[in-house]
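[1] Build me a structure from this.
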Amino acid sequence: MSDITQAPVTFGTGGDEPYARALRSDGRLRLTDPDRPDAEVTLDVGRWSAAADRVDRSLLDDVDGPVIDIGCGPGRMLVAARTLGIPALGVDVSADAVAIARRAGGRAVQGSVFDAVPEEGRWDTALVLDGNIGIGGDPTALLERCRDIVRVGGRVVVETHVDRTADRTYRARVIDTDGHESAEFPWAEVGLDALHGHAARAGLVARSSWTVAGRSFCELIA
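    You can find the predicted model right below:
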C-alpha cells in the first residue's frame, strides 16, 4: 500500500489544467456544476490579468496597513497596492498565477490559505475577491482562516455573489474555450445574506456592504 498522500484538487487544477492554460492566453473559463448545468458561470481571466480598474482600486482606499490577497491570481491587486505604496502579499495555489504576479512586480507565494502564511496575524486587510469566498467549498472555514491571518481589529473585504440569497457548496469543474477540463474541486457561492451567517460563525462582524459596477462587497472586522 502506498504511503504517498495525493495533493487536494484546487481551483482549475488536475485534468487538462485549464486555469493554467487560460492564464497563459488571457482566455475565458466556464465554472460548471455537474449537477446543475443551468448554473454555469463564465469567468473572464483576461480581467484578472489586466490592470486593476477603478472598482478594484477603491478597495484599497481605507487600507491602513499591509494587505494580503487570498487567491491573488496574476496579481492585479498586488500591483495596484504597490503603486499606492501599500505593502502587499498574494497567496495562490497556482504556480503559473504566482509566477505572473511576480513578473508584474508583486510579492506572491504559492500555497493554500489553509496552511500557514507569512506574517500571520499581522495583516491589516485580507482581500477575498473574484468569487474566492468559494475556496475550499467551506466559507465559514475560509473566513476563520482570514480572521486568524489579519490582526485584531483587522479587515476582511469579501466580494459576494451578486445574488444576495446565494448560498451553496458543490463539486465544480473548470473548462476553457477549447474544452480542456479540470478535475472536480470543492467550491461555494455566497451572497450577502449568507455571508453574514458565515462571518458570525467565524468570529467576524459585518460592518458595511455595497454594490458598484455590478459587483457586490462586504467589509468584515476581526
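[2] When you work out contacts or count neighbours from here on, use the C-alpha atoms and nothing else.
    Noted.
[3] Excluding covalently adjacent residues, which one is nearest to Ile175?
    Excluding the flanking residues, the one nearest Ile175 by Cα to Cα, 6 or more residues apart in numbering is Glu181, at 4.4 Å.
[4] list the contacts for the one you found?
    Applying Cα atoms under 8 Å, 6 or more residues apart in numbering to Glu181 gives the contacts Gly15, Asp16, Glu17, Pro18, Arg173, Val174, Ile175.
[5] one more to line up against the first:
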Amino acid sequence: MSTAVPAWAAADSYTAALRAGRGPLFLRREDGWLLPLEVERWCARADAADLDVLDRCEGTVLDVGCGPGRLVAELARRGRAALGIDVSEAAVGHAVRLGGQALRRSVFEPLPGEGRWGTVLLMDGNVGIGGDPRRLLDRVTRLLRPGGLLIAETAPVDVDERAHVRVVDAPGTRAAGAPFPWARVGTPALLRHARGWEPAGRWAADGRSFVALRGRSASSRAEPPKSTAVISSQRAGKPSGDSPVASR
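    Model prediction:
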C-alpha cells in the first residue's frame, strides 16, 4: 500500500531551495527550535567525507532519502549499481539530471530488490525518517541481503529525541502543511536501537559522525518478501539478474 507523501516534500520553500542550490532552510519543532538544513552541501558534489562513505559501500547501494542525488550520481560515475529514493519530486528530478538513478518513493513502500541490496545509506540525518529509529532499522533489515551493510550518519552529539517538525525557509516563516515525525539520534543512541545488528565501524569526518552496522546473516533472518516495484521517476524496466537496480 502506498504511503502518503509528506506535505513538506512538495513545499515551495523546499523545492525552491533545491532548485537554487542553497538555503536558508530549517526543520522547526513546534516549540520553535530550529535545525539548519545543509542545502548547499546536499546540492554540491560529494565531498571528502561522502567519498569515504562510498568507498566503504559493498555491492549494490540503496540511498534512502537521497535528496538532490550527489551520492547516487557519484556512484554512477564510478560505474556502481545504485538507486536513490526520496519522497520529493524535485529531489528525484535533480538526482536524475545529475546522472543517478532515483525513484520517488518512501522507504516504507515496496521497493525494487527488497532483500538483495548490499548496502543501504542513511545519510544527512536520514536515520530520523519516520521519527522511529527502531522501525526504520527493522525496515532496512528487510531491504538488505543477508549480512548486508548499513551506513548511517548520526547526530554529532549524544542525543535521542523525537519531535514533530515542519520545513521553513526563515525562523519566523509560517510553514505550509502538517507537521511530520522526525528523530535526532547520536551514535550511542543508534547503537542502543540496533538490536540484532553487528557494529562494523564508527568514525567522524569534517564534523560529521558515521556508524556502520552489519545485518543479520541468512541463518538468522526470515526469507525477505519479494517486491514487484520498479524504478520510476521515469518508470524503468524490471530488475534482472543479481542486481536490484533496473537499467534505464
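[6] Map the residue nearest to Ile175 of the first structure across to the second structure for me.
    Alignment note (TM-score structural alignment): Glu181 of the first structure maps to Ala175 of the second structure.
[7] Now its match: which helix or strand?
    Assigned by DSSP states H and E, Ala175 of the second structure belongs to neither a helix nor a strand.
[8] what's the distance between it and Gly130 of the second structure?
    Distance, Ala175 of the second structure to Gly130 of the second structure, using Cα to Cα, to the nearest Å: 19 Å.
[9] how much space between the residue of the second structure most remote from its centre and Phe26 of the second structure?
    Within the second structure, Gly172 marks the point farthest from the mean C-alpha position, 28.0 Å out by Cα atoms, centre = their mean. For Gly172 of the second structure, the distance to Phe26 of the second structure equals 11 Å [Cα to Cα].
[10] go on, Leu35 of the second structure?
    For Leu35 of the second structure, the distance to Phe26 of the second structure - Cα to Cα - is 5 Å.
[11] who has more neighbours, those two?
    Comparing Leu35 of the second structure with Phe26 by other Cα atoms under 10 Å, the one with more neighbours is Phe26, at 22 against 13.
[12] which ones are touching the most centrally placed residue in the first structure?
    In the first structure, the centroid-proximal residue (Cα atoms, centre = their mean) is Asn132; its distance is 2.8 Å. Asn132 of the first structure is in contact with Ile70, Gly71, Glu159, counting by Cα under 8 Å, 6+ apart.
[13] Kindly list the longest helix within the second structure.
    helix 133-143 (DSSP state H).
[14] Give me the packing partners of the helix or strand immediately after that helix in the chain, helices and strands only.
    Heading C-terminal from helix 133-143 of the second structure, the first helix or strand you meet, by DSSP H and E, is strand 144-154. Here strand 144-154 of the second structure touches strand 117-122, strand 208-214, going by 3 or more Cα pairs under 8 Å, 6 or more residues apart in numbering; DSSP states H and E.
[15] so strand 144-154 of the second structure aligns onto which residues of the first structure?
    Aligned by TM-score structural alignment, strand 144-154 of the second structure falls on residues 150-160 of the first structure.
[16] Could you confirm Arg30 of the first structure falls within a strand?
    Yes. Arg30 of the first structure: assigned to a strand according to DSSP: H, G, I helix; E, B strand; the rest coil.
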